[in-house]
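K.L.:
please find the sequence and the predicted model below.
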Amino acid sequence: MKVRPGPTTPVRIRQLSGTSARDRRDDLATEEPLEIRLQADDGTRTVAITMRTPGHDFELAAGFLHGEGVVRPGGIAGIAYCTDADLPPEARHNTVTVRLRGPLPDLATLERHFLTSSACGVCGSATLEDLHARCTPLPRGDLVLTPEVLYGLPYRLREGQGVFGKTGGLHAAGLFTGDGELVAVREDVGRHNAVDKLVGWAALSGRLPLSDHVLMVSGRASYEIMQKALAAGVPAVCAVSAPSSLAVELAREFGMTLVGFLRGERCNLYAGEERVTAPPER
């Protein structure tokens, strides 16, 4: 029995090609649940269960908690896999316990976020108002991006996707300098998880805020991804695909640069174009 899940899972498949068929091995991106628990002197509480690709689980937990405004990096005393004796061995590596330095935080805001994420009567304006309660607009800063740097980001991100090369089924999030140098990359079946892993890496290594960096994601730019980038202080987000309307609204309201449809030597600037030295409009 496999005790600790890995990022890929081998399976046997039948492959058809024209009029022939053959049996062969294929590698799939692993998808397993991860339970995130908070532990303090006054108790233990489960705060989230997410489907993810195993790997960098501690970073995922730290990044998720930071992005949702639940726990700041300085409030984390330690992170470990669960050791509860009543759990089977294979389940222990799907449960992460985050030990806090103080008491359990008020989780009412987090609970409301999950309860209202798909509820009737919730609008984008209300969502942005809630975000203003814990985040402030980002300053203009010194980050300046050239079109040449932007055009190279998807290729450098793809070069860093080791598991995608085996499975073809993972999203990625990459952190870059303003010169286009890849700092770190994380992969996951969920694009938001990939961002959480990246932010968690930065949080646990004392790199926040990421005020002079660029976030590149392999899919579309959603409100959730922009929220996580904002909480980490990332001023510029680039995506291979389209942004959502609320993602654009968030970027404009909080002073972020948002680049979409970044493919080849083309892209759309949806917000914060002042950080990009684009050629004159024709």
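P.N.:
Here it is on my side, so go on.

K.L.:
all contacts plus neighbour counts: C-alpha atoms, from now on.
P.N.:
Noted.

K.L.:
which residues in the stretch 101-250 of the chain form helices?
P.N.:
Applying DSSP state H, counting those that start in this stretch to the stretch 101-250 of the chain gives helices spanning 108-116, 124-132, 147-159, 162-167, 191-204, 223-231, 245-253.

K.L.:
quick one, the first one and helix 124-132 angle?
P.N.:
Pointing back at helix 108-116 there. When axes from the mean of the first three to the mean of the last three Cα atoms, to 10 degrees is applied, the directions of helix 108-116 and helix 124-132 differ by 160 degrees.

K.L.:
number of nearby residues for Pro139?
P.N.:
Counted with other Cα atoms under 10 Å, residues neighbouring Pro139 total 12.

K.L.:
repeat for Ala242
P.N.:
Other residues lying near Ala242 total 19 when counted by other Cα under 10 Å.

K.L.:
what about it, distance to Thr95?
P.N.:
33 Å (Cα to Cα, to the nearest Å).

K.L.:
could you do Ala133 as well?
P.N.:
Using Cα to Cα, we find Ala133 at a distance of 30 Å from Thr95.

K.L.:
quick one: contacts for the spatially closest residue to Val199 that is not a sequence neighbour?
P.N.:
Once flanking residues are discounted, Val199 sits nearest to Gly63: 4.9 Å by Cα to Cα, 6 or more residues apart in numbering. Neighbouring residues of Gly63 by Cα atoms under 8 Å, 6 or more residues apart in numbering: 195-201, 203.

K.L.:
quick one, which of Ala133 and Thr95 is more surrounded?
P.N.:
Taking neighbours as other Cα under 10 Å, Ala133 and Thr95 compare with Thr95 leading, 22 against 8.

K.L.:
next, the contact list for that one, please.
P.N.:
Applying Cα under 8 Å, 6+ apart, we find Thr95 in contact with 34-37, 81-82.

K.L.:
what sits closest to it if chain neighbours are left out?
P.N.:
Leaving out its chain neighbours, the residue that sits closest to Thr95 by Cα to Cα, 6+ apart is Glu35, at 4.6 Å.

K.L.:
and the one you found, what is it in contact with?
P.N.:
46-50, 94-96.

K.L.:
out of those, give me the two with the largest separation.
P.N.:
The two members of these with the most space between them (Cα to Cα) are Val47 and Asn94, at 14.0 Å.

K.L.:
neighbour count winner among those two?
P.N.:
Asn94 (22 against 14).

K.L.:
if I pick that one, what's in contact with it?
P.N.:
Listed by Cα under 8 Å, 6+ apart, the contact partners of Asn94 are 32-35, 81.

K.L.:
hold the first one in mind and look at this next one:
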Amino acid sequence: MIKKRILRVKDASRTRKIDSLAAEEPLEIRLDGTPLTVTMRTPGDDFDLAAGFLVSEGAVGSAGDISTIRYCAGATVEGQNTYNVLDVRLAPGVPAPEPRNFYTTSSCGVCGKASLEAVRTVARWDAADDPVELAQTTVAGLPDRLRAAQRVFDRTGGLHAAGLFTAGGEPLCVREDVGRHNAVDKLLGWALREGRLPLRGTVLMVSGRASFELVQKAVMGGVPVLAAVSAPSSLAVELAEEQGLTLIGFLRGSSMNVYAGERRLSPTGVTLGAGNGSAGVRTPG
């Protein structure tokens, strides 16, 4: 977090105070020494972010596909490592992804995303065959559980969050970032490094809207259910329908809109398929 002295204005009152800002810095991800992408992110869980990005791009599917991840010692300012450049080394025999121009920001995600057909061809797991069923009351409680785990948001009010939950509503992992897509990549990277892919029987809960890219990332991680507190895009709904993903939007209190995969939502039924089990909530330190 960054501390900043500000002017606070309320009605006729003006006061000076110290405010906490969410940090945003660039991270360059290199693959076997070659620059791959630059993303604007909240520093922290950078190894998970890099690994999750490679999961969402279809480059890796297990922890064994990655040999090492390290900060580049040459990325320094006044002799100090900036910790803003990572190099990922793939394991022998793992092919590098096709070269593309990757540039991501904290708001829009990867620009120039491939077509829906490309997403279908690189997905390693089929979300459509996941039989998990969730109780409606369990889904309704996820926003509060996600919010309760947002430690940095409590102090800054400036971060998105993504949480991975069992079908019973138990938190597995929560990550925060200035970018929605970065928060999800950090979750996927955590799951990869913990040997949890595919994430069958789980729910991905995000604090903002459900974009095409977030649906794609859920599909690439084998997540069967994506829930968001805000609206999905038309392309997100289309992809969810094609991939057999359950997509829930406008999840607020006891109300929600189910845009795809309504078969998994039970109004009163017992929650089935608790996924990979609860490991206790993980949040950024």
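P.N.:
Yep, it's here. Fair warning: this is a prediction, and the values are worked out from it, not measured in the lab.

K.L.:
drop anything exposed from the contacts of Asn94 of structure 1.
P.N.:
Among these, the ones that count as buried by 16 or more other Cα atoms under 10 Å are 32, 34-35, 81.

K.L.:
so which residue is dead centre in structure 1?
P.N.:
In structure 1, the residue lying closest to the centroid (Cα atoms, centre = their mean) is Val195, at 1.4 Å.

K.L.:
what does that residue correspond to in structure 2?
P.N.:
Using TM-score structural alignment, the partner of Val195 of structure 1 in structure 2 is Val184.

K.L.:
how about the nearest residue to its match, chain neighbours excluded?
P.N.:
That would be Ala162: by Cα to Cα, 6+ apart, it lies 5.7 Å from Val184 of structure 2.

K.L.:
so which of the contacts of Glu35 of structure 1 belong to helices?
P.N.:
Among the contacts of Glu35 of structure 1, no residue falls in helices (DSSP state H).

K.L.:
wait, which of those residues is closest to Gly190 of structure 1?
P.N.:
Using Cα to Cα, Thr50 is the member of the contacts of Glu35 of structure 1 that lies nearest Gly190 of structure 1, at 9.2 Å.

K.L.:
for the closest one, give me its contacts.
P.N.:
33-35.

K.L.:
go again with 10 Å.
P.N.:
By Cα atoms under 10 Å, 6 or more residues apart in numbering, the contact set of Thr50 of structure 1 is 31-36, 94, 190, 193.

K.L.:
again with Arg89 of structure 2
P.N.:
Arg89 of structure 2 neighbours (Cα under 10 Å, 6+ apart): 30-33, 65-70, 96.

K.L.:
can you tell me which of those residues stay in contact in structure 1?
P.N.:
Retained in structure 1: 30-33, 65-70, out of these (criterion both residues aligned by TM-score structural alignment, their matches' Cα atoms under 10 Å).

K.L.:
report the buried members of those.
P.N.:
Buried members of the kept ones among the contacts of Arg89 of structure 2, counted by 16+ other Cα under 10 Å: 30-32, 65-66, 69.

K.L.:
among the residues you listed, which one lies nearest to Ala127 of structure 2?
P.N.:
Asp65 (21.7 Å).

K.L.:
can you get me a residue count around the counterpart of Ile6 of structure 2 in structure 1?
P.N.:
Matched across to structure 1, Ile6 of structure 2 falls on Ile13, judged by TM-score structural alignment. Using other Cα under 10 Å, Ile13 of structure 1 has 12 other residues around it.

K.L.:
next secondary structure after the host helix or strand of Ile13 of structure 1?
P.N.:
Element membership of Ile13 of structure 1, judged by DSSP states H and E, is strand 8-17. Later in the chain than strand 8-17 of structure 1, the nearest helix or strand by DSSP H and E is strand 20-29.

K.L.:
what helices or strands is that next one leaning on?
P.N.:
Under the contact criterion of 3 or more Cα pairs under 10 Å, 6 or more residues apart in numbering; DSSP states H and E, strand 20-29 of structure 1 touches strand 8-17, helix 162-167.

K.L.:
any idea which of the ones you listed gets closest to Arg140 of structure 1?
P.N.:
Short answer: helix 162-167, nearest of these by Cα to Cα, at 34.1 Å.

K.L.:
ok, now which ones touch the nearest residue to Arg12 of structure 1 once chain neighbours are set aside?
P.N.:
Excluding the flanking residues, the one nearest Arg12 of structure 1 by Cα to Cα, 6+ apart is Arg25, at 4.6 Å. Neighbouring residues of Arg25 of structure 1 by Cα under 10 Å, 6+ apart: 10-15.

K.L.:
counterpart of Arg25 of structure 1 in structure 2?
P.N.:
Under the alignment (TM-score structural alignment), Arg25 of structure 1 pairs with Ile18 of structure 2.

K.L.:
starting at the chain centroid, how far to stretch 190-209 of structure 2?
P.N.:
8 Å (Cα atoms, centre = their mean, to the nearest Å).

K.L.:
let me redo that: stretch 232-250 of structure 2
P.N.:
How far stretch 232-250 of structure 2 lies from its chain's middle: 16 Å, per Cα atoms, centre = their mean.

K.L.:
distance of Ala184 of structure 1 from Arg207 of structure 1?
P.N.:
12 Å.

K.L.:
ditto for Asp57 of structure 1
P.N.:
Separation of Asp57 of structure 1 from Arg207 of structure 1 (Cα to Cα) stands at 18 Å.

K.L.:
now Glu181 of structure 1
P.N.:
16 Å.

K.L.:
could you do Thr30 of structure 1 as well?
P.N.:
29 Å.

K.L.:
cool, and Asp84 of structure 1?
P.N.:
32 Å.

K.L.:
to which residue of structure 1 is Thr202 of structure 2 aligned?
P.N.:
Structural alignment places Thr202 of structure 2 opposite His213 in structure 1 (criterion: TM-score structural alignment).

K.L.:
quick one on the thing from earlier: tell me which of the helices and strands packed on strand 20-29 of structure 1 sits most buried.
P.N.:
Stretch with highest mean neighbour count among these: helix 162-167 (a mean of 16; mean count of other Cα atoms under 10 Å).

K.L.:
span of stretch 119-135 of structure 1 from start to end?
P.N.:
23 Å.

K.L.:
for stretch 151-165 of structure 2, same thing?
P.N.:
Stretch 151-165 of structure 2 has an end-to-end distance of 17 Å (Cα to Cα).
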